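Engineer: Model the following, please.
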Amino acid sequence: MTFHNPGYLFLLLLLIPIIYWYIKEMHKADASLQISSLQNLTKFPKSKRIKIRHLPFILRLLTVIFLIVAIARPQSTNSLRNETTEGIDIMIALDISGTMLAEDLKPNRLEASKAVATEFILSRPNDNIGLVIFAAESFTQCPLTTDHDVLINLFKGVQYGMIEDGTAIGLGLANAVNRIKDGKAKSKVIILLTDGSNNRGDIAPVSAAEIAKTFGIRVYAIGVGSHGMVRVPVPTPLGMQYQLMESEFDEQTLKDIANITGGKYFRATDNLKLRNIYQEIDQLEKTKISVREYSKKNEMFYIFALAAFVCLISEILIRNTVLRKIP
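Structural biologist: I've put the predicted structure just below:
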């Protein structure tokens, strides 16, 4: 229940001094009589007038309360809300080659990519999302699913060394296309994240992009890596050693992939830019939601007005019958 004029309810505070005044007046009106003992008086029952002597005042309070509530115009609301959601299919193709261990993003490119992608997944609860990983080869880490808890656990398990080292961008993209092409969603998207140039695999990246275009799949290509020299851990017979390498990759190919498929190319040079890229993709690929609302308000003031009238009539009847004072 809601009120159209809720400000009038503050008038109920005026009842506090009225009740205080009534109690004070009742104490003043008490008569006193000196007698030797109360023992015999306890045998006499209280009259009906004594038992209901406060009833008129209570009815008067109820009359005022009901009138104030009626003035505030209480209303009941009947509402109906229909909400329809339509998710999209998203396949993430993640490069896990050795250069993804470079530490220009913190703690490294691979871990930063996993962390930001996890945030992205959690922000898309209605979408089917899957994961393809690639290096010299490619395989599906998780097919399209709405069980994002399982997907995130599989994401956490991704690490360097799961596949032979190398960068097969075309193969990774083609694998992602194969996994998403038969989805039932109207909108299909691949997020391709890499930091290298295609140097392995039998499928050229542009050829994989043409296949994606055939199935109406948009590709958002993200090139990861800062400019200049970066520290990259390299396994050696003496253990893991760091080497300085030039941070470069085939940006033009990634741009071509995005242009062919109607997607967009991004360059992530640090953690913040990578997070902003995923946020922009999230805005570009909004889930469709149709909402229909129906609301009807019913006035209820007449119920409280009627209750006030009944209380007032009852008070008048009691004062002029049972509690009638004879002059």
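Engineer: Only C-alpha atoms from now on, for both contacts and neighbour counts.
Structural biologist: Will do.
Engineer: quick one: the nearest residue to residue 258 once chain neighbours are set aside and residue 286, what's the gap?
Structural biologist: Leaving aside its sequence neighbours, residue 258 sits nearest to residue 264 (Cα to Cα, 6 or more residues apart in numbering; 4.8 Å). Distance from residue 264 to residue 286, counting by Cα to Cα, to the nearest Å: 15 Å.
Engineer: for comparison, sequence B:
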Amino acid sequence: MSFTWPAFLWLLLLFPLFIGFLVWAGRRRERTAQAFADARLRALVVRQPPKAHVRWPLALQLLALFLLLLAAARPVASPPLPSNKAAVVLAVDTSRSMLAADLNPSRLEAAKATARKFIELAPATTQIGLVSFSDSASALVMPTTDREKLLEAIDRLKPAQNTSIENAIVTGVRMLPGRKNLRPPAELLPPGLSQPDPLQGIPDLPVPEQSQPSADLPPGSVVILSDGASNVSTNPSLPTRNRLEIAARFAKNANVKLYTFPMGQQGGTVMQIEGRNYYVPFEPRNLEQLAQATGGKNTYPPTEEALRAIVKELGVVIRWEGVKTEISSLLSALAALLMIMGAGLSLRWQRRVP
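Structural biologist: Okay, here's the model as predicted:
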């Protein structure tokens, strides 16, 4: 226990002085009575209550005084309190293929609308972060309960170039509480690069010599909104399927589940870019495999009902943890209760308030 105003603890020195004064005053009153009254007559005239009837109310009043003096120093304790440790990172695909219009008005706008709806439905205490990814992944908003900040970041999302889902997964996992020092999988680094570059948007991100996820890490989740196509990597020598499997294993080892929302229509579509028609694929199977590999869920289509079910599953993870809390009000309330009890006993036994 600590104290905000420790100087007030000196007031506790008044407590033994007050007790000493009460003892002195009681003895003086007894001596005065003995000096001016006959002992036999006094016993007939003055009825002495049982000692317990005198001491219990006085003890309660003295204990209340002690608690009030202690509360004056504003004590701070760390009692175990329930806390929502749920943390989710929304990873939104901003590659050029997300401009396809098979969803109205486009895949990207549909993904942004889904992300907004997720934020709206999530409990206010759920920490939510935001990642945008195309050729690389950028941590736009670290997990927070500030909904306005998240919504503003979503509104600013703009389309870029290609897609690297594995980068989004690694970035999202390392953004979650307690995981920023995890070493990215070596297989996903460019050939010959022994130390990864710091991830965009995550300041002061050291890479430790070894990264063993703590067993007591709270569960985390990364929600991926993408059309499923992953066509660029920092290590192009690996096939797409292998890269995604490595990223999924990295997430699972960090106690993170992947929840995926495929954005697009079966069969893909054709879109016009700079006067030319291009086929834009839709590959939900990649996203489904990611969810299965980590124990998450793949939701297609992302209806509001399905979204509510996912939010309910991810939104609350209660953990008991010590939280620094000032308890002066609690001590004052307890002191008031003791005073009332002491006064009640005194009224019942002695017909007066001490």
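Engineer: what's the TM between chain one and chain two?
Structural biologist: Both chains were compared after superposition, and using TM-score structural alignment, normalised by the length of structure 1 their TM-score is 0.54; 195 aligned residues with a Cα RMSD of 2.5 Å.
Engineer: circling back: what lines up with the residue nearest to residue 258 of structure 1 in structure 2?
Structural biologist: Matched by TM-score structural alignment, residue 264 of structure 1 corresponds to residue 297 in structure 2.
Engineer: tally of neighbours for its match?
Structural biologist: 20 (other Cα atoms under 10 Å).
Engineer: residues in contact with the nearest residue to residue 281 of structure 2 once chain neighbours are set aside?
Structural biologist: Nearest non-adjacent residue to residue 281 of structure 2, counting by Cα to Cα, 6+ apart: residue 268, 4.5 Å away. Applying Cα atoms under 8 Å, 6 or more residues apart in numbering, we find residue 268 of structure 2 in contact with 102, 279, 280, 281, 282.
Engineer: what about the strands in the stretch 201-327 of structure 1?
Structural biologist: For the stretch 201-327 of structure 1, applying DSSP state E, counting those that start in this stretch gives strands covering 217-224, 229-236, 239-246, 264-268, 288-299.
Engineer: what number of residues lie near residue 108 of structure 1?
Structural biologist: 18.
Engineer: measure the residue mapped onto it from structure 2 to residue 227 of structure 2 for me?
Structural biologist: For residue 108 of structure 1, the aligned position in structure 2 is residue 106, judged by TM-score structural alignment. Applying Cα to Cα, the value for residue 106 of structure 2 to residue 227 of structure 2 is 11 Å.
Engineer: Common neighbours of those two, please.
Structural biologist: Joint contacts of residue 106 of structure 2 and residue 227 (Cα under 8 Å, 6+ apart) are residue 98.
Engineer: show me where the stretch 1-150 of structure 1 has strands.
Structural biologist: Counting by DSSP E, counting those that start in this stretch, the strands of the stretch 1-150 of structure 1 are 2-3, 74-86, 89-95, 128-134, 138-145.
Engineer: Which part of structure 2 matches the third one?
Structural biologist: For strand 89-95 of structure 1, the aligned range in structure 2 is residues 87-93, judged by TM-score structural alignment.
Engineer: ok, and what's touching that stretch?
Structural biologist: Contact partners of stretch 87-93 of structure 2, identified using Cα under 8 Å, 6+ apart, comprise 108, 111-112, 115, 126-134, 143, 163, 168-169, 172-173, 175-177, 219-227, 314-315.
Engineer: what about 6 Å?
Structural biologist: Applying Cα atoms under 6 Å, 6 or more residues apart in numbering, the contact partners of stretch 87-93 of structure 2 are 127-133, 172, 220-226.
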